[in-house]
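sequence-free structure coming up:
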């Protein structure tokens, strides 16, 4: 009894006492209202209650530290760090870690500017009742710049995500390294990069870019599995417009240099694009609905009302009679997958190949397909890189692959040869050969040359290959074959063009 009394006197609840309830959103609103109205804090009746009151006050101060900067974020059309987490996760599911963390720097007067949280909000919650870990840069604190403690908070979350086998989502809105802290800020980045690599293929890693992400900071999102960007507020680049102007004389703005459209269409750095942050949160939630929590689990099953044994007459007429007439491979994919389940990845980059997630009889599958509407579906460098990375991701996370083939070959030309089509094309071949997940291939029309082999042919150990009646599997197309086999005959003809057409 005396021992319990001493604990109570010291502000520590005796064994069996209930823990203080966590401060939820209603508590914060009530406390904020009381303080704004000038209400005096209640006088607690015990040391424990006083300490609980102090804890709640500190939590309130930490959360409200955005203050005027919060209004500044809203004025820019942007959400705050905590608002982003609240909208991404299931309501009321977020548990924050290290809310009171403070930086340890004393350089340049930093000891007078210690702010709880140190510019990043970290913790875990749920999306569709499945646990995820999340960190969100707080641009209202030191511009969201990364320092030593900031990095420690992020790496702690990443370690917990791997240890518990849960996805990790990073929300990026940062001014880069905290210069006042010197090289330790760079060390912090390197610690994060290392964990990105260690986590690769173990848990899904997703990055959302809703602010500046520049210099060395871009490498962390670049090593994650999927990048989401919001137009006009998210930017990624190594060297900024000012430095480019000084060093090269080139004048470029943020959007044209590293905006969402640039990275979704031209560079292929990003995978998804949206006009608003809320739209990006919806995309993240949808993507995670297709993915397992880690590489030891199977993807989530979602019951489907579609009959797996159904027939679809539309598929009989979807391939044109003219072998040179294009069609939309998405229409084929949509009719075979469960209704309304296709989520395309990188839809605006390398559009001559389609990659995305869908479901067959409720089971997640990864879809790869040539797109005859763009470059006749030929494989080029960008398409090979795009598809290879997607195939390797699916293989890492136990997602079966379904490949739809209509490929006339690799895109010819000096530009492709000079830029390394041989090396990059081999990446897709390697990815398919390496994959150990179930692989199904459907040849809808053309499957010519080396591209036939590359597109998950049965010789690369695809598990099940189907050729539609419209399929044409050959070393090359008829025109090319005639020009090679009958080269002398055509050359000696009085009318080579007509002779070629006859043959």
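It's in. Owing to the predicted nature of the structure, the values given are computational and were not obtained by experimental measurement.

CA only for contacts and neighbour counts going forward, please
Noted.

show me the contacts for the nearest residue to residue 473 once chain neighbours are set aside.
Spatial nearest neighbour of residue 473, excluding adjacent residues (CA to CA, 6 or more residues apart in numbering): residue 447 at 4.8 Å. Applying CA atoms under 8 Å, 6 or more residues apart in numbering to residue 447 gives the contacts 405-409, 471-474.

7 Å - rerun?
Residue 447 makes contacts with 405-408, 472-474, as judged by CA atoms under 7 Å, 6 or more residues apart in numbering.

Let's see which of those residues end up in strands.
405-407, 472-474 (DSSP state E).

The residues you listed, buried ones only, as a PyMOL selection?
To isolate the buried ones among those in PyMOL, judged by 16 or more other CA atoms under 10 Å, type:
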select buried, resi 405+406+407+472+473
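
Closest one to residue 96 out of the ones in strands among the contacts of residue 447, please.
residue 405 (47.2 Å; CA to CA).

Contacts only, for the closest one.
369-370, 442-445, 447, 455.

Out of those, which is nearest to residue 172?
residue 369 (31.8 Å).

hey, where'd the helices end up in the stretch 251-400 of the chain?
254-258, 260-261, 277-290, 329-336, 381-396 (DSSP state H, counting those that start in this stretch).

Mind putting the contacts of residue 447 into JSON lines with distance to residue 210?
Shown next, in JSON lines, are the contacts of residue 447 (distance: CA to CA, whole Å):
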{"residue": "405", "distance to residue 210": "36"}
{"residue": "406", "distance to residue 210": "37"}
{"residue": "407", "distance to residue 210": "37"}
{"residue": "408", "distance to residue 210": "40"}
{"residue": "472", "distance to residue 210": "46"}
{"residue": "473", "distance to residue 210": "46"}
{"residue": "474", "distance to residue 210": "48"}
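
Next one for the comparison:
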């Protein structure tokens, strides 16, 4: 055997050794937990044969606590480039079979290299988290590693899409990297995110709680809003990531892929002419409206289980990727609150950062009143949504279906926030407030006098409410002032959106020169 052949054989053996990570027993334990290994996850996510691994032979440099005897090739993270549907991506997956996926300085260096390459080459970053946290044996060096990763998350924000998949534990400082990314996916039953685990919580506060109820996928999908997608297992997480990527551009200088569209842009929907109840206080399902206007009725919802009174997600119009923000009358009558406001603001800002037009479907009676909202800073959260719409320079189209009252009218993409096209259905009610609230203020003195005179106050108030409704609760006064560009027949909504997007395809709008704005937090 020649020396060259012998060296090649050594290379092959080392690669095989590296691919085993922590060894066969550790892999079996990973499978027994219902989890895939880092390499299996990457293979499931990317195009077959496209993954090119970097730093497979890198080792940690720690010599404390016997760590010099625990050297494993790759040091607990698999990093590299690949393609998904033919498009370049950069991927890293923490390997729980190696020291519990704990983060060392070497691991951080590998991750940072991938992130730097992603920014340099304008491609999305996908990270798969499955780690016990910082490698304690490395002390401050492990913390420095986290800091390096966080800084790159910040630098990459708004430059390339960043996607986190939480496929195991993610605790302590480790949670801040996914929190800084654009989208978080969690796998139910096997993934957790929390700053302090159940044992620490019990020691410090006395509260007895398990990991699932403290920071499981369901908690973060429904209560905190930390995660955008909760999937049943690893396989569904990876499938959802692929779907999400299909709606996104690779970086902030490109547009999202445009798909071939066979759904006619002038397709009408008679259902939309009948979808609204006669009673303006009766709910209807906004998802049905979305399904009638998007290409083939398809809609990829973001944060479907959190703040259900506001719907956010991606769809296509004539093959073009678009972000949809819509009030949902079936959830709290579609009012805005703290959670809905921050959900909407985050989504609008992402769309604006990555050149994705925004279509808003408005039916909002106002902001949710009460001390609970006021004490939880609904003013600031509402201002975040207002700021996001006002700052956005992408094409913005707003359709008012029914109610659009007061401050919530302004917040939901009104003309004064530089919305490009504002359409209204004939059923739109655009006013400072609803008829009953307005009459209670405007006619309070007269109502009091009639009550004292023994007259029928209810009939009087009903008459005044009808008068107010006829005068203000319609789209025509707003159209009279040019705040609505056109009152449209509901059945033509899809066509007007498609045509509007075509008109705005080359829109150019600049913000005043500044280092950055100071968004209310």
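Right, received. Where do you want to start? Computed from a predicted structure; not experimentally measured.

Mind checking the TM-score on these two?
Here the TM-score for the pair of chains, by TM-score structural alignment, normalised by the length of structure 1, is 0.90; 459 aligned residues with a CA RMSD of 0.8 Å.

my hunch is that the residue nearest to residue 473 of structure 1 is in a strand, does that hold up?
Yes. Under DSSP: H, G, I helix; E, B strand; the rest coil, residue 447 of structure 1 sits within a strand.

aligned partner of it in structure 2?
Alignment note: residue 447 of structure 1 maps to residue 404 in structure 2; criterion TM-score structural alignment.

cool, residue 169 of structure 1 as well?
In structure 2, residue 169 of structure 1 lands on residue 126 (TM-score structural alignment).

Report the mean deviation for the helix or strand hosting its match after fitting onto structure 1.
Residue 126 of structure 2 is located in strand 125-129, with elements delineated by DSSP states H and E. Here strand 125-129 of structure 2 is compared with structure 1 after superposition; its mean distance to the aligned residues, by mean CA distance after the TM-score superposition for structure 1, is 0.3 Å.

Compute the inter-axis angle for that strand and helix 234-246.
Between the axes of strand 125-129 of structure 2 and helix 234-246, defined by axes from the mean of the first three to the mean of the last three CA atoms, to 10 degrees, the angle is 160 degrees.

need the ones in strands among the contacts of residue 447 of structure 1 in CSV with distance to residue 351 of structure 1, can you?
As requested, these are arranged in CSV below (distance: CA to CA, whole Å):
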residue, distance to residue 351 of structure 1
405, 15
406, 14
407, 13
472, 22
473, 23
474, 24
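
from the ones in strands among the contacts of residue 447 of structure 1, which is closest to residue 198 of structure 1?
Once CA to CA is applied, the member of those that ends up nearest residue 198 of structure 1 is residue 405, at 34.1 Å.

Can you find the partner of residue 48 of structure 2 in structure 1?
So residue 48 of structure 2 corresponds to residue 91, using TM-score structural alignment.

Give me the secondary structure label for its match.
coil.

ok, back up a step: contacts for the strand holding residue 126 of structure 2?
89-94, 115, 118, 161-168, 170.

Also stretch 236-246 of structure 2?
By CA under 7 Å, 6+ apart, stretch 236-246 of structure 2 touches 45, 185-187, 231, 257.

Stretch 298-309 of structure 1 now?
With contacts defined as CA under 7 Å, 6+ apart, stretch 298-309 of structure 1 is touched by 289-292, 338, 361-364, 398-399.

what's the straight distance from one end of it to the other?
23 Å (CA to CA, to the nearest Å).

quick one: buried residues of that stretch?
Neighbour counts using 16+ other CA under 10 Å place 299, 301 of stretch 298-309 of structure 1 among the buried residues.

so where is that stretch in structure 2?
Using TM-score structural alignment, stretch 298-309 of structure 1 pairs with 255-266 in structure 2.

equivalent range in structure 1 for stretch 468-478 of structure 2?
Counting by TM-score structural alignment, stretch 468-478 of structure 2 falls onto no part of structure 1.

now that stretch, how far from the centre of its chain.
Chain-centre distance of stretch 468-478 of structure 2: 35 Å, with CA atoms, centre = their mean, to the nearest Å.

Pipe the contacts of residue 405 of structure 1 into JSON lines and attach distance to residue 464 of structure 1 per row.
What follows is the contacts of residue 405 of structure 1, written out as JSON lines (distance: CA to CA, whole Å):
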{"residue": "369", "distance to residue 464 of structure 1": "16"}
{"residue": "370", "distance to residue 464 of structure 1": "18"}
{"residue": "442", "distance to residue 464 of structure 1": "9"}
{"residue": "443", "distance to residue 464 of structure 1": "11"}
{"residue": "444", "distance to residue 464 of structure 1": "14"}
{"residue": "445", "distance to residue 464 of structure 1": "17"}
{"residue": "447", "distance to residue 464 of structure 1": "16"}
{"residue": "455", "distance to residue 464 of structure 1": "13"}
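
I'd like to know which of the residues you listed is nearest to residue 493 of structure 1.
So of these, ranked by how close each gets to residue 493 of structure 1 (CA to CA), first place is residue 447, at 30.7 Å.

in terms of contact, does residue 81 of structure 1 touch residue 138 like I think?
Yes. Counting by CA atoms under 7 Å, residue 81 of structure 1 does reach residue 138; the two are 5.0 Å apart.

Name the residues contacting each of those two.
With CA under 7 Å, 6+ apart as the test, residue 81 of structure 1 and residue 138 both reach residue 121.
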